[in-house]
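S.K.: give me coordinates for this.
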Amino acid sequence: MAKMAASMVEGGEDAFRKIFKFYKRRNPPPDFSDVIDFSKRVPGDQVVPAAVDPGGVSDVEAARVGLQPVRDWRVFGLQGFPGTHRTGGETGSCPTTVLHGPPSGKTQPKTLLDRLRWVTLGYHYNWDTKTYSANHHTPFPADLHSLSSRIASACGFPGFNAEAGILNYYRSDSSLGIHVDESELDHSRPLLSFSFGKSAIFLLGGTRRQDPPTAMYMHSGDVMVMSGQSRLLYHAVPRIVAAPQGSPASDGRGPASPLQQDGSAVEPLSEQDRDACSGYTHSSRVNVTVRQVLGPGQSFPETPSSHQRTDAEQTEGRHDRPAEGERGKRSRGRSSSCDSVDTAET
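M.R.: Okay, the predicted model is just below:
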């Protein structure tokens, strides 16, 4: 990837932008051979095993939120990106907010589900000032909080408090512009990112915009934890791609249903909701990012200051529209925060 970045940078254009355009390109299609695929489960020069704490979450606690026992997770990190963890595998069930589209058949006008690009949870992000506030808040979903806090605890962040979340909805031609997330008041807490449905090419760069990024796949069921030195790195999603053959997302089965048990935080889905969820994730991608906004003892300033360094996070529904460097449509933008990146199979 570094060799490719060096060969692509010319005319003063930064490496990240060049590589973003490379993977976003439709004709001719890009070469994906340099994209890291954690689902292959083969550590190499870049992919290294990452440690989690099986004692941080009991088997019973894991099962209550639809997770496998921590000792069975497949967790990886990336060389050169301390604090990144990635787990690959089904997290249990898809997000519990389900919107139903029209019945199949002849072409229908665009529905609310077709037009949906993002939803915010908890502290709602102000896209104009790039800040959160105590006055713009709704209760954070208890089940997503339970899931997030247990994953964070296993990754070395006990006491993680899920306070804000963004659901980004990607169609096959969507992308997410280059940005870095710094709007949370406490950057010592991790960002958790959950992927469902179609796969994505995820680019993770450095602390400077011109730093060349590393490309990796994000598959359905993957969880990425970004913390530490990786918390304020530039990142982007230039392309949505088909899910791997044989995966639940590739054939419309959707994610597996977790076993229900006493005290479960996971609400069972009706057959209608499961069909709607599976149908949507077969052709689209849903990404859920969860973050803690305030540290212990912190409160919002009376006059919040806007963050000028970050690009607006945008999901662009049309691939011929700029995916970065512009405010874009409000209905397609959201800013998220990232900690170190770890991927694991949960």
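S.K.: drop to CA atoms for contacts and neighbour counts, all remaining ones
M.R.: Fine.
S.K.: can you give me the strands in the stretch 1-150 of the chain?
M.R.: Assigned by DSSP state E, counting those that start in this stretch, the strands in the stretch 1-150 of the chain fall at 47-49, 74-78, 81-87, 118-122.
S.K.: among those strands, which comes closest to V65?
M.R.: strand 81-87 (15.8 Å; CA to CA).
S.K.: angle of the closest one against strand 74-78?
M.R.: Between strand 81-87 and strand 74-78, the angle comes out at 150 degrees (axes from the mean of the first three to the mean of the last three CA atoms, to 10 degrees).
S.K.: in strand 81-87, what's buried?
M.R.: F81, P82, G83, T84, H85, R86, T87 (16 or more other CA atoms under 10 Å).
S.K.: okay, now P141: neighbour count?
M.R.: 15 (other CA atoms under 10 Å).
S.K.: all helices of the stretch 51-200 of the chain, in order?
M.R.: Under the criterion DSSP state H, counting those that start in this stretch, helices of the stretch 51-200 of the chain are mapped to 59-64, 112-115, 142-154.
S.K.: please give me the structure for this one as well, since I'd like to look at both together:
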Amino acid sequence: MKKMAAAVASFATLATEPGEDAFRKLFRFYRQSRRGTADLGAVIDFSTAHEARGSRPGVPKVVRFHLNVSSVTEHDACRAGLQPVSKWQAYGLEGYPGFIFIPNPFLPGCQWHWIKQCLKLYSQKPNVCNLDKHMTKEETHNLWEQSKEFLRSKEVNKRRPRSLLEKLRWVTLGYHYNWDSKKYSADHYTPFPSDLAFLSEQVAAACGFQDFRAEAGILNYYRLDSTLGIHVDRSELDHSKPLLSFSFGQSAIFLLGGLQRDEAPTAMFMHSGDIMVMSGFSRLLNHAVPRVLPHPDGECLPHCLETPLPAVLPSNSLVEPCSEEDWQVCATYLKTARVNMTVRQVLATDQDFPAETMEETKRDITTDGLCHLDDQNSPVKRVRLNPDT
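M.R.: Model (predicted):
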């Protein structure tokens, strides 16, 4: 406990030192952090929040969040691969109204479906991905088929070139998000996956947002050396609706700050299966992912992914069987990776995209920064319009 208290105190000192803004300082600190050391002493772990006794100095107090149990039937939760809402644990943080964290509410084995969808289905055309700027549509037509022979190998040679799936950094679903202008448009719309829409709408309803519509999704694919720069998700035209975030694979550190970067952020773990909801005040806060944490036992899967899907699924379940061959590919990928799905409602009821002149579009592209998902060794990188992100 003394080591943890000392670690928390040192983080507080680091954040208040003059010079670089507090968020950037802690981003750099956690980017270099190591598992099993005092570096992570101030990081909140919601998976053990029910065991916590009081709050730690300098760390916001974790509070229980009461879900709307009656808004989602057990049948609908099961269809999406979720436990009954009455069995979920949900938490908030003092000082962060609108922030909700739900540690892994998925039924045993059901994460397999969503992971397979992210890697095998959602990555396919006509959905847009980062590779499209550097390769033809024919070259990126089926990333799964082109990559599975590499990933199916039991002995992964670290010197071999990465497969296309391993070079994937982001995919957009529904209304396309333009990474240059940081705006959505209907110019390139792809049908939003019905299974992901149903999952998202059940989670939103449980959190009190019964009228949420899943209209856009951004999937981020992280390697162990990837980070997500400091940013605010302000591009949606209706900020009253929540942003839902689903994590799968290796754990990561998430930083949630304030309206300005001089406010020190709160650090928390995101484990496989965890769901985070940001609405209201927390919807426009600075946040980032400075670190993906390798498994403490080496290249292994999180324990919650060791349980396979049930042999028999309900007849109307949206969760589909996952073949042993498909899971072998997914498992090999996730031993050194993490996938995050964020789902958003872009437009309010009866709202449409505003007309935009070519001059406005040009100005946006040349002056606006972007949220940057990057790793040190990726051969496919986006141009960074703002070096601070």
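S.K.: Provide the TM-score value for the superposition.
M.R.: In this superposition the chains share a TM-score of 0.85, using TM-score structural alignment, normalised by the length of the first structure; 325 aligned residues with a CA RMSD of 2.9 Å.
S.K.: among the strands of the stretch 1-150 of the first structure, which comes closest to P95 of the first structure?
M.R.: Per CA to CA, nearest to P95 of the first structure of the strands of the stretch 1-150 of the first structure: strand 118-122, 11.6 Å.
S.K.: residues in contact with that closest one: which ones?
M.R.: With CA atoms under 8 Å, 6 or more residues apart in numbering as the test, strand 118-122 of the first structure has contacts from 137-141, 163-169, 331-334.
S.K.: which stretch of the second structure lines up against it?
M.R.: Strand 118-122 of the first structure corresponds to residues 170-174 of the second structure when matched by TM-score structural alignment.
S.K.: how big's the offset between that stretch and the first structure?
M.R.: Compared with the first structure after the fit, stretch 170-174 of the second structure shows a mean deviation of 0.9 Å (mean CA distance after the TM-score superposition for the first structure).
S.K.: which residue packs closest to the aligned partner of I178 of the first structure in the second structure, ignoring adjacent ones?
M.R.: In the second structure, I178 of the first structure lines up with I230, judged by TM-score structural alignment. Using CA to CA, 6 or more residues apart in numbering and skipping the chain neighbours, the partner closest in space to I230 of the second structure is A288 (4.6 Å).
S.K.: could you look up the SS state of the one you found?
M.R.: strand (DSSP: H, G, I helix; E, B strand; the rest coil).
S.K.: that one is in contact with L255, isn't it?
M.R.: Yes: the criterion here is CA atoms under 8 Å, and A288 of the second structure meets it with L255 at 5.3 Å.
S.K.: what residues are shared contacts of these two?
M.R.: Common neighbours of A288 of the second structure and L255 (CA under 8 Å, 6+ apart) are F27.
S.K.: thinking again about what came up before, now, which of the contacts of strand 118-122 of the first structure sits nearest S270 of the first structure?
M.R.: P141 (18.8 Å).
S.K.: quick one on the thing from earlier: scan the contacts of strand 118-122 of the first structure and report the most crowded one.
M.R.: G165 (28 neighbours).
S.K.: test my guess that that residue contacts V293.
M.R.: No: under the criterion of CA under 8 Å, G165 of the first structure makes no contact with V293, lying 9.9 Å away.
S.K.: ok, back up a step: which position in the first structure pairs with the residue nearest to I230 of the second structure?
M.R.: Using TM-score structural alignment, the equivalent of A288 of the second structure in the first structure is A236.
S.K.: tally of neighbours for G19 of the second structure?
M.R.: G19 of the second structure: 8 neighbours (other CA under 10 Å).
S.K.: and what of the one 4 residues further on?
M.R.: Using other CA under 10 Å, F23 of the second structure is surrounded by 25 other residues.
S.K.: what's near enough to touch the equivalent of it over in the first structure?
M.R.: Applying TM-score structural alignment, one finds that F23 of the second structure aligns to F16 in the first structure. F16 of the first structure makes contacts with A5, G205, R209, Q210, D211, P212, P213, as judged by CA under 8 Å, 6+ apart.
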